[in-house]
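1. Sequence and predicted model, in that order:
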Amino acid sequence: MAVIPVELAGRRYEVRVGPGLLADLGAHAKPFLRKSHACIVADRNARKHWGETVARSLQAEGIEPRWYDVAPGEASKSWESLAHLTDWLLGQGVERGDHVFALGGGVVGDLTGFACAILKRGCGFVQLPTTLLAQVDSSVGGKTAINTAAGKNLIGAFHQPSLVLADLDTLATLPERELRAGFAEVLKYGVLGDRDFFAWLEAHAQAVLALDPADLERAVATSVAAKARIVAEDERETSGARAMLNLGHTFGHALEAETGFSNRLLHGEAVALGMVLAARYSARRGDISLTDAERLTRAVDAAGLPSEIAAMQLPCDGRALADHMLHDKKMDAGTLPFILLRSIGAACLARDVALDDVAAFLDEQLQAH
């Protein structure tokens, strides 16, 4: 098991990465349990696969699990879902000193974390991520949110978990498409700040995707450690350091919005496409070599992830995609900062990007190849 500390001003928590963590949940979670029961908010699919394991482990410690099921998919990150969940938690008598458990992927983690951020002005929660994407990204760092008609994750709060248990065994029950989508976020850490890790992933991607125990733990632990360093430096995204984690997301969120935040394009797939677009746009500006942009495209292709928006046959033009970006929560004084690349392993924050130019670039990409 790898243990990665997340060091924040005046507090810290751990991300534990390894197999068998849910089977031993009772022991890991004991310091966070004050009552004879525990509230668990679970993705229905995650509960189907892992509910018995979680229940047995808690019951072995004399803890009764109380379940709240959440439907899979981004539609569950809504005002209505938030209202129902908070009402249920209040009905269970959750107090400020209690901890709620979130079992599932990023949707459940985001929804539960936001509910805990606002319940009685803040109670604790423990992340039990069961997808690769959640293990390396959304479960770490304290960003919680719901979606609205205006866009994704526009209503939320910073609320850090007290513990994250990334059980690698859960990835064996993940559909292959979901696993590959999560791998996009693993690639991201190499692209934005660790050229050596990117090169290792080029050589070991298939082993990671085949769930080789040693390679999988290395990939997840390295990704988490990278995120933990950035979060420790810039917890609330005020200095610009944490903004680097948005590599691929500005383009990606626009594509998600255009496809209705649906299963047509999973979040990790959108990030993969977004990174390719960010690299190509960087090359268009002369910031990165075309060789590096092509290298990133090959890595995305090799992981079985989408790399061409033209192949999606979207019923829109570049202007429509750029307009989606106007709702990006990173907008500042009417300007949208973009995370671009100087090379693989060196991301940068660009504040001089004109959306008209982005629209023209996207028109080129929609018609290319």
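-> Alright, I've got the coordinates.

2. When you work out contacts or count neighbours from here on, use the C-alpha atoms and nothing else.
-> Will do.

3. residue farthest from the centroid of the chain?
-> G62 (32.8 Å; C-alpha atoms, centre = their mean).

4. separation between it and G151?
-> Computed as C-alpha to C-alpha, to the nearest Å, the G62 to G151 distance reads 43 Å.

5. What residues does R236 make contact with?
-> For R236, the contact set (C-alpha atoms under 8 Å, 6 or more residues apart in numbering) comprises 158, 242.

6. Check whether it sits in a helix, strand or coil.
-> Secondary structure state of R236, per DSSP: H, G, I helix; E, B strand; the rest coil, is coil.

7. Run through the helices of the stretch 201-350 of the chain in chain order.
-> Using DSSP state H, counting those that start in this stretch, the helices of the stretch 201-350 of the chain run over residues 213-233, 249-258, 267-285, 290-302, 318-324.

8. could those go into TSV alongside distance to G105?
-> Formatted as TSV, those follow (distance: least, C-alpha to C-alpha, whole Å):
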stretch	distance to G105
helix 213-233	15
helix 249-258	17
helix 267-285	11
helix 290-302	22
helix 318-324	25
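
9. N147: which of the ones you listed is closest?
-> N147 lies closest, by C-alpha to C-alpha, to one member of those: helix 249-258, at 10.8 Å.

10. Helix 267-285 and the closest one, what's the angle between them?
-> 130 degrees (axes from the mean of the first three to the mean of the last three C-alpha atoms, to 10 degrees).

11. What is helix 249-258 packed up against?
-> Packing partners of helix 249-258 (3 or more C-alpha pairs under 8 Å, 6 or more residues apart in numbering; DSSP states H and E): strand 151-158, helix 267-285, helix 318-324.

12. so which of these comes closest to G193?
-> That would be helix 267-285 among these, by C-alpha to C-alpha, at 13.3 Å.

13. Taking helix 290-302 as reference, get the angle to the closest one.
-> Interaxial angle of helix 267-285 relative to helix 290-302 (the same axes, to 10 degrees): 160 degrees.

14. For helix 267-285, name the packing helices and strands.
-> helix 176-193, helix 249-258, helix 290-302, strand 338-343.

15. also this one, for the comparison:
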Amino acid sequence: MSAVSAPAPVRRVAIELGERSYPIDVGNGLLGQAATWSALPQASCALIVTNDVVGPLYGGRMAEVLRTRYRQVHTVVLPDGEQHKDWQTLNLIFDALLRHACDRQTVIVALGGGVVGDMAGFAAASYMRGVPFVQVPTTLLAQVDSSVGGKTAINHPLGKNMIGAFYQPQQVVCDLDTLQTLPARELSAGLAEVIKYGPILDMEFLAWIEGNIDALMARDPAALAHAVVRSCELKAWVVGQDERESGLRAILNFGHTFGHAIEAGLGYGAWLHGEAVGCGMVMAALLSQRLGGVDAAFVRRLHDLIRKAGLPVKGPRLGAERYLELMRVDKKAQAGEIKFVVIDRPGHASVTGAPDALVRDVIEQCCE
């Protein structure tokens, strides 16, 4: 195990989207630093959206910071878990906004993981047809993926993230200290989204992850900082070219077509999103091999890294037909044809269809 190193300096990554551009700040101790919040949007009121796990840890500190800038600061606490990413829980945010008579001069602050960020962002996009919001992700998965790029949504029983909006935050603040209170299972889930960037965009980064997986699992501050910053840089580059996922951005869903089927098939919350994505990447890598994009050694390499990250590499036996049924309502599907993100050469991905018979074979080979 690598020795723990000193905290990294604050790093800034820019999302370049013209008038919708915003910064991502990555560093240690950012929640308590006044300079972190100098770019907060002007407003008369702030609503912190958090959950019953993160709120007791960081909600008070967040409210204290916001009271120095806003006349009114309110908090709504949501139940924790993917199974609560639905209309009923979303309405708790709207209830709070209306109960406190929040107007258009309101900023919503998402303090939590990907579920909190997605729902707070969707609420911000919808309330009074749009109020500003800020992402303060406290999980690794949210820091490297879901808080960046403006995708907001809730789940439907028939499909994950099928109801939502593209709506960019004003600012993203990734305080790496929050990762020290993250349960081990959540840390592994976040590593799935870190690993994802290597096969699709940056093989040097994949090699770095392989060489530093022990340090990442040990929560080494410098290793975590590099993983978060590089992941954000890669996602920023993609989002800057394709904000609304009309083409290139779809490659960021590597492993997600299979993964979303696992989540929906088991029931949201049974597997964490990152666990399903990790397993889904193994399936997608095998499909990539069967389509001629990579060799068996590449598949084994990715399989071994995902396993070392503490993620499942065998999918649940839902039945191949059930997988196919669930994948046909994936957002990338077109006219009922399932689309997969595959590796057509190491470090480069594309979106393609595949024969059902081949997909069935992959599912059977990858499920226990």
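-> Nice, thanks for sending it over. All values derive from a computational prediction rather than experimental measurement.

16. where does the TM-score land?
-> Laid over one another, the chains give 0.93 as their TM-score (TM-score structural alignment, normalised by the length of the second structure), with 359 aligned residues with a C-alpha RMSD of 1.7 Å.

17. can you redo the helices of the stretch 201-350 of the first structure as TSV with mean neighbour count and distance to D69 of the first structure?
-> Shown next, in TSV, are these (neighbours: other C-alpha atoms under 10 Å; distance: least, C-alpha to C-alpha, whole Å):
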stretch	mean neighbour count	distance to D69 of the first structure
helix 213-233	20	27
helix 249-258	24	25
helix 267-285	25	22
helix 290-302	18	34
helix 318-324	19	32
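
18. Those: which one's closest to H49 of the first structure?
-> H49 of the first structure sits nearest to helix 213-233 of all these, at 19.7 Å, using C-alpha to C-alpha.

19. can you tell me the mean distance of that closest one from the second structure after alignment?
-> Taking mean C-alpha distance after the TM-score superposition for the first structure, the mean distance separating helix 213-233 of the first structure from the aligned residues in the second structure is 0.6 Å.

20. Residues in contact with that helix: which ones?
-> 2, 4-9, 15, 17-18, 132, 135-137, 140-141, 168, 186, 189, 201, 204, 207-209, 241-242, 245.

21. Where does that helix end up in the second structure?
-> With TM-score structural alignment applied, helix 213-233 of the first structure matches the range 221-241 in the second structure.

22. Measure how far the matching stretch is from the centre of its chain, please.
-> 12 Å (C-alpha atoms, centre = their mean, to the nearest Å).

23. The helices and strands packed on helix 249-258 of the first structure into a markdown table, with extra columns for distance to L82 of the first structure?
-> What follows is these, written out as a markdown table (distance: least, C-alpha to C-alpha, whole Å):
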| stretch | distance to L82 of the first structure |
| --- | --- |
| strand 151-158 | 11 |
| helix 267-285 | 21 |
| helix 318-324 | 24 |
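
24. The first structure: matching residues for stretch 87-103 of the second structure?
-> Stretch 87-103 of the second structure maps onto residues 79-95 of the first structure, going by TM-score structural alignment.

25. about what we covered before: ok, which of the helices of the stretch 201-350 of the first structure comes nearest R44 of the first structure?
-> Per C-alpha to C-alpha, nearest to R44 of the first structure of the helices of the stretch 201-350 of the first structure: helix 267-285, 19.1 Å.

26. Would you mind stating the distance between the alignment partner in the second structure of A134 of the first structure and N91 of the second structure?
-> With TM-score structural alignment as the criterion, A134 of the first structure lines up with A142 in the second structure. A142 of the second structure is 22 Å from N91 of the second structure, where distance means C-alpha to C-alpha.

27. which of these two has more neighbours?
-> Using other C-alpha atoms under 10 Å as the criterion, A142 of the second structure and N91 rank with A142 on top: 24 against 13.

28. which residue packs closest to the more buried one, ignoring adjacent ones?
-> G114 (4.9 Å; C-alpha to C-alpha, 6 or more residues apart in numbering).

29. can you check H49 of the first structure too?
-> T173 (7.2 Å).

30. how about the match of stretch 87-103 of the second structure: buried residues?
-> Under the neighbour-count criterion of 16 or more other C-alpha atoms under 10 Å, stretch 79-95 of the first structure has 81-82, 85-86, 89, 94 buried.

31. next one: stretch 158-168 of the second structure
-> In stretch 158-168 of the second structure, counting by 16+ other C-alpha under 10 Å, buried: 159-162, 164-168.

32. Can you give the distance of that stretch from its chain's centre?
-> Centre to centre, stretch against its chain (C-alpha atoms, centre = their mean), the figure for stretch 158-168 of the second structure is 13 Å.

33. Could you tell me where it falls in the first structure?
-> Under the criterion TM-score structural alignment, stretch 158-168 of the second structure matches residues 150-160.

34. got the buried residues for stretch 102-119 of the first structure?
-> Buried, per 16+ other C-alpha under 10 Å, within stretch 102-119 of the first structure: 102-117, 119.

35. and what of stretch 59-76 of the first structure?
-> So, applying 16+ other C-alpha under 10 Å, buried residues of stretch 59-76 of the first structure: 63-65, 68-70, 72-76.

36. What is the nearest of these to V54 of the first structure?
-> For the buried residues of stretch 59-76 of the first structure, the nearest to V54 of the first structure is P65 (8.3 Å; C-alpha to C-alpha).

37. Pull up the gap between the closest one and P337 of the first structure, please.
-> P65 of the first structure is 44 Å from P337 of the first structure, by C-alpha to C-alpha.

38. Also A232 of the first structure?
-> From A232 of the first structure to P337 of the first structure the distance is 21 Å (C-alpha to C-alpha).

39. Could you say which helix or strand holds the nearest residue to G121 of the second structure once chain neighbours are set aside?
-> Counting by C-alpha to C-alpha, 6+ apart, G121 of the second structure lies nearest to T152, which is 5.5 Å off, once chain neighbours are set aside. Assigned by DSSP states H and E, T152 of the second structure falls within strand 151-156.

40. just how off-centre is that strand within its chain?
-> Worked out by C-alpha atoms, centre = their mean, strand 151-156 of the second structure lies 12 Å from the chain centre.
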